[in-house]
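Asks: Sequence first, then the predicted structure:
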Amino acid sequence: MGAADAPVVGPARDAPPVARRRGRGGRGGEELRVPEAEFTSYYGRPILKAPVWRWDIAAYLFTGGLAAGSSLLAAGGQLTGRPALRRAGRVTALGAVTASAYFLIHDLGRPARFHHMLRVAKPTSPMSVGTWILTAYGPAAGLAAVAEGAPLLPARGVFSPVRRLLPPAGQVAGLAAAAVAPALATYTGVLLAGTAVPSWHEAYPELPTIFAGSALASGAGVGLLAAPCAQAGPARRMAVAGAALELWGAHSVETRLGLLSEPYRLGTAGRLLRAGRLLTAAGVVGALAGRRSRVLSALSGTALLAASVATRFGIFHGGVASARDPRYTVLPQRERIRRREAGQV
């Protein structure tokens, strides 16, 4: 059931106008004001059941984006002849997608549940589509990363054919992983927006954009950390593009959604998203200013990675907070009803 279809329960109808107690002789006296309604629900329970996801799903959102951004970085290094950038992107992509699989299976509770999800393919389900995206991306990213170890194999003997075949196989696999990377970076935004959680559901245009920008920025952070300044040009360009998408999307969800923007500005979510914006801006400025400074480039990369973590966790906590407070379900529903009635008249 979507957020727009949830039953309207909780507060009473709008309070009646202020009444005035009449004094002697009909003269005006003390004002009587009805107390403002409190947004509660039956037995004090939330109207919507808050997500039962724990911190591992917020971490899964980050590592999936990091894997996608790193594969795009590696493809850029491969196509422009920057081996350090390619190597850093491939190795990080494999580590991040492995962590993603761990966090997802840990949340499911049993590894067999992930296997069971592969028995069906449901295009209308973001979770089903995301499982297949992760399954297609993982082997490609793994082969690309393993190919980086080809020079370590003996040039003669049984490993000689493997040493010759791995580099071209890694080139193909790296480009295949980069082709799947945009879907891996954004499907989690579609997944959150498809729930009944009010502040996620209403942010459906922005969440994929934010997650795409965050993925690019985190991939750029890897390049700035690992590659020498002479090879970090694509990482700097990725940082600018990712920061633009991420900052625009974060600003939009904090201003466009009206009341439902509030959970993104308050509490833990607000602190995390503000920190994410500051770190993103600092990372981009440092990346552009540190073209010849290895230290400044590394600091910029660290800031971009930290910004991606803060943004993903901030979006996660904002949605959970909106599901726990009944007024984020009731008031938007009433506003939609009023708009429909006005349109019918």
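Replies: Cool, the structure landed. This one's a predicted model, so the numbers in the text were calculated from it and none came from an experiment.
Asks: C-alpha only now, for contacts and for neighbours.
Replies: Noted.
Asks: which SS class is residue 29?
Replies: Here residue 29 is recorded as strand under DSSP: H, G, I helix; E, B strand; the rest coil.
Asks: How many neighbouring residues does it have?
Replies: Around residue 29 there are 11 other residues, counting by other CA atoms under 10 Å.
Asks: Please tell me how far it sits from residue 36.
Replies: Going from residue 29 to residue 36 by CA to CA, to the nearest Å gives 21 Å.
Asks: Could you do residue 186 as well?
Replies: To residue 36, residue 186 is 41 Å away according to CA to CA.
Asks: next, the one to line up against it:
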Amino acid sequence: MTTSEFDATRPPEPPGRRRRFGKLARPRKRTPGGRTDGSAEMLMVPEAQFTSYYGKPVVKAPPWGHEVAAYLFLGGVAGGSGLLALGAQLTGRELLRRNARLGAIAAVSLGGVALVRDLGRPERFYNMLRTFKLTSPMSVGSWILTAYSGGAGITAVNEVDRLVGERLPLGPLRPVLRAVEGPAGWEAALFAGPLAAYTAVLLSDTANPTWNAAHKDLPFVFVSSASLAASGLAMVTTPVRETGPARALAVMGVAGDVAAMKYMEGRMDPVAAEPLHHGHPGELLKWAERLAIAGGVGAVVLGRSRVGSALSGLALLGASALTRFGVFEAGIESAKDPRYTIEPQRRRLAERQAAGVTDDSITTAR
């Protein structure tokens, strides 16, 4: 036995009590038969309570501000408007085509400003274009945004030039812009869908509990939300005689948005889906659903009235914005509470073990 100079200051232990394998042993109670039942033993270590390391979050919340949420919304507006502009181009609706094209370039420009503001320095966006990495949603998304902006920019310049009576100082460049206007509209439409959906992949390709749990269905929610935004903007800015395609897109977008959101929530882990229903994110998403339904009904019932069409369009725009902001804030909230990370992990582990999967890096044999 080793001794220490501090042994003299250590309080004596009560007689008959000793530590044994992490437990505080007591004399066992004897039953009438002379046997001990072990009921007198008391654990030295209390029952484990659910917590994380020093109470810190298990997953670090992304350092993103509302600029990113605004970029998510504006990317949807731009993507949906690009598709709507191509439809107007093919059907000869000049006002709808012009307004959709101008709305697309305005949205993608404001979205780029929001993205650069979040990055901190403009050259960081340029640095993302120095490589192309298929496994990185940020890298692929940067190229999608750049390609879409090129086509949308060409069509927008043509529309502005016609709007001001061909007074832009384009010189010999004007015939070239007119010649490539049609292909540029197709090129913008080609990248419109990926632009509306890639931000969902960007969010879900993280360790954030709520975003990651929604990775299978979040792109469908974002595409439907983009349809709401684009159709709503067209209904606000365009006379009702040319908004027929926008109203049809609005109805399909509302049905897709509500159905995709419900389906996504049903397939998510119930714990990881909680932030979508509670607190401020839950309120945003409840109002998003209400505004989407109101806008869709208005597009059908009031779509041929200029005032009714504009009010319905505003409701659709609001629904799309609240959907993006609600999903964004729900993910931020889920990263702050360790429960949203640990409980789904435990459930997945139990399911794999129950299925007999015991030979991989996640599960181990019991």
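Replies: Happy to help now that I have it. Here the structure is a predicted model, which means the values were calculated and not measured.
Asks: Tell me how the two chains score on TM-score.
Replies: For this chain pair, the superposition-based TM-score is 0.86 by TM-score structural alignment, normalised by the length of structure 1; 314 aligned residues with a CA RMSD of 2.3 Å.
Asks: Between residue 186 and residue 36 of structure 1, which has more neighbouring residues?
Replies: residue 186 (24 against 10).
Asks: Over in structure 2, tell me which residue corresponds to that one.
Replies: Mapped onto structure 2 by TM-score structural alignment, residue 186 of structure 1 lines up with residue 197.
Asks: Tell me the spatial nearest neighbour of that match, not counting adjacent residues.
Replies: Once flanking residues are discounted, residue 197 of structure 2 sits nearest to residue 219: 5.0 Å by CA to CA, 6 or more residues apart in numbering.
Asks: next one: residue 192 of structure 2
Replies: Nearest residue to residue 192 of structure 2 in three dimensions, chain neighbours excluded: residue 79, at 4.1 Å (CA to CA, 6+ apart).
Asks: State the number of residues packed around the equivalent of that neighbour over in structure 1.
Replies: Applying TM-score structural alignment, one finds that residue 79 of structure 2 aligns to residue 68 in structure 1. For residue 68 of structure 1, the neighbour count with other CA under 10 Å is 34.
Asks: ok, residue 68 of structure 1 touching residue 187?
Replies: No. Taking contacts as CA atoms under 8 Å, residue 68 of structure 1 lies outside contact range of residue 187: 11.2 Å.
Asks: pull the longest helix from structure 1.
Replies: Using DSSP state H, we find that the single longest helix of structure 1 is helix 160-193.
Asks: Show me which residues of that one are buried.
Replies: Residues of helix 160-193 of structure 1 classed as buried by neighbour count (16 or more other CA atoms under 10 Å): 163, 166-167, 170-171, 173-193.
Asks: next structured bit after that helix?
Replies: Using DSSP states H and E, the helix or strand that follows helix 160-193 of structure 1 in sequence is helix 198-201.
Asks: tally of neighbours for the aligned partner of residue 41 of structure 1 in structure 2?
Replies: Aligning on TM-score structural alignment places residue 41 of structure 1 opposite residue 52 in structure 2. Residue 52 of structure 2: 13 surrounding residues under other CA under 10 Å.
Asks: Does residue 52 of structure 2 touch residue 58 like I think?
Replies: Yes. Between residue 52 of structure 2 and residue 58 there is a contact at 6.7 Å, judged by CA under 8 Å.
Asks: okay, and the common contacts of those two?
Replies: Counting by CA atoms under 8 Å, 6 or more residues apart in numbering, the contacts common to residue 52 of structure 2 and residue 58 are residue 338.
Asks: what do we get in structure 1 for residue 118 of structure 2?
Replies: Alignment note: residue 118 of structure 2 maps to residue 107 in structure 1; criterion TM-score structural alignment.
Asks: what's the distance between its match and residue 63 of structure 1?
Replies: From residue 107 of structure 1 to residue 63 of structure 1 the distance is 14 Å (CA to CA).
Asks: Check residue 245 of structure 1 too.
Replies: Note on residue 245 of structure 1: its distance to residue 63 of structure 1, by CA to CA, is 18 Å.
Asks: next one: residue 314 of structure 1
Replies: 15 Å.
Asks: what's the matching residue for residue 314 of structure 1 over in structure 2?
Replies: Per TM-score structural alignment, residue 314 of structure 1 is aligned with residue 326.
Asks: pretty sure its match is in contact with residue 278, am I right?
Replies: No. The criterion here is CA under 8 Å, and residue 326 of structure 2 misses it with residue 278 at 10.6 Å.
Asks: Look at those two and report which has more neighbours.
Replies: Between residue 326 of structure 2 and residue 278, counted using other CA under 10 Å, the more crowded position is residue 326 (25 against 14).
Asks: List the buried residues of the helix or strand where the more buried one lies.
Replies: Residue 326 of structure 2 is located in helix 306-336, with elements delineated by DSSP H and E. For helix 306-336 of structure 2, burial by neighbour count (16+ other CA under 10 Å) applies to 306, 308-336.
Asks: And it, what does it pack against?
Replies: Counting contacts by 3 or more CA pairs under 8 Å, 6 or more residues apart in numbering; DSSP states H and E, helix 306-336 of structure 2 packs against helix 66-91, helix 209-213, helix 218-237, helix 279-301, helix 339-354.
Asks: Give the closest residue to the aligned residue in structure 2 for residue 300 of structure 1 in space, chain neighbours not counted.
Replies: Using TM-score structural alignment, the partner of residue 300 of structure 1 in structure 2 is residue 312. Using CA to CA, 6+ apart and skipping the chain neighbours, the partner closest in space to residue 312 of structure 2 is residue 295 (4.4 Å).
Asks: Give me the number of neighbouring residues for that neighbour.
Replies: Counted with other CA under 10 Å, residues neighbouring residue 295 of structure 2 total 32.
Asks: mind checking how far it is from residue 281 of structure 2?
Replies: From residue 295 of structure 2 to residue 281 of structure 2 the distance is 21 Å (CA to CA).
Asks: pretty sure residue 251 of structure 2 belongs to a helix, no?
Replies: Yes. Counting by three-state DSSP, residue 251 of structure 2 is found in a helix.
Asks: Is it in contact with residue 296, as I believe?
Replies: Yes. Residue 251 of structure 2 is in contact with residue 296 according to CA under 8 Å; the separation is 5.2 Å.
Asks: With neighbour numbers in mind, choose between those two.
Replies: Using other CA under 10 Å, the more surrounded residue of residue 251 of structure 2 and residue 296 is residue 296, with 28 against 22.
Asks: Under the alignment, what does that one map to in structure 1?
Replies: In structure 1, the residue equivalent to residue 296 of structure 2 is residue 284, according to TM-score structural alignment.
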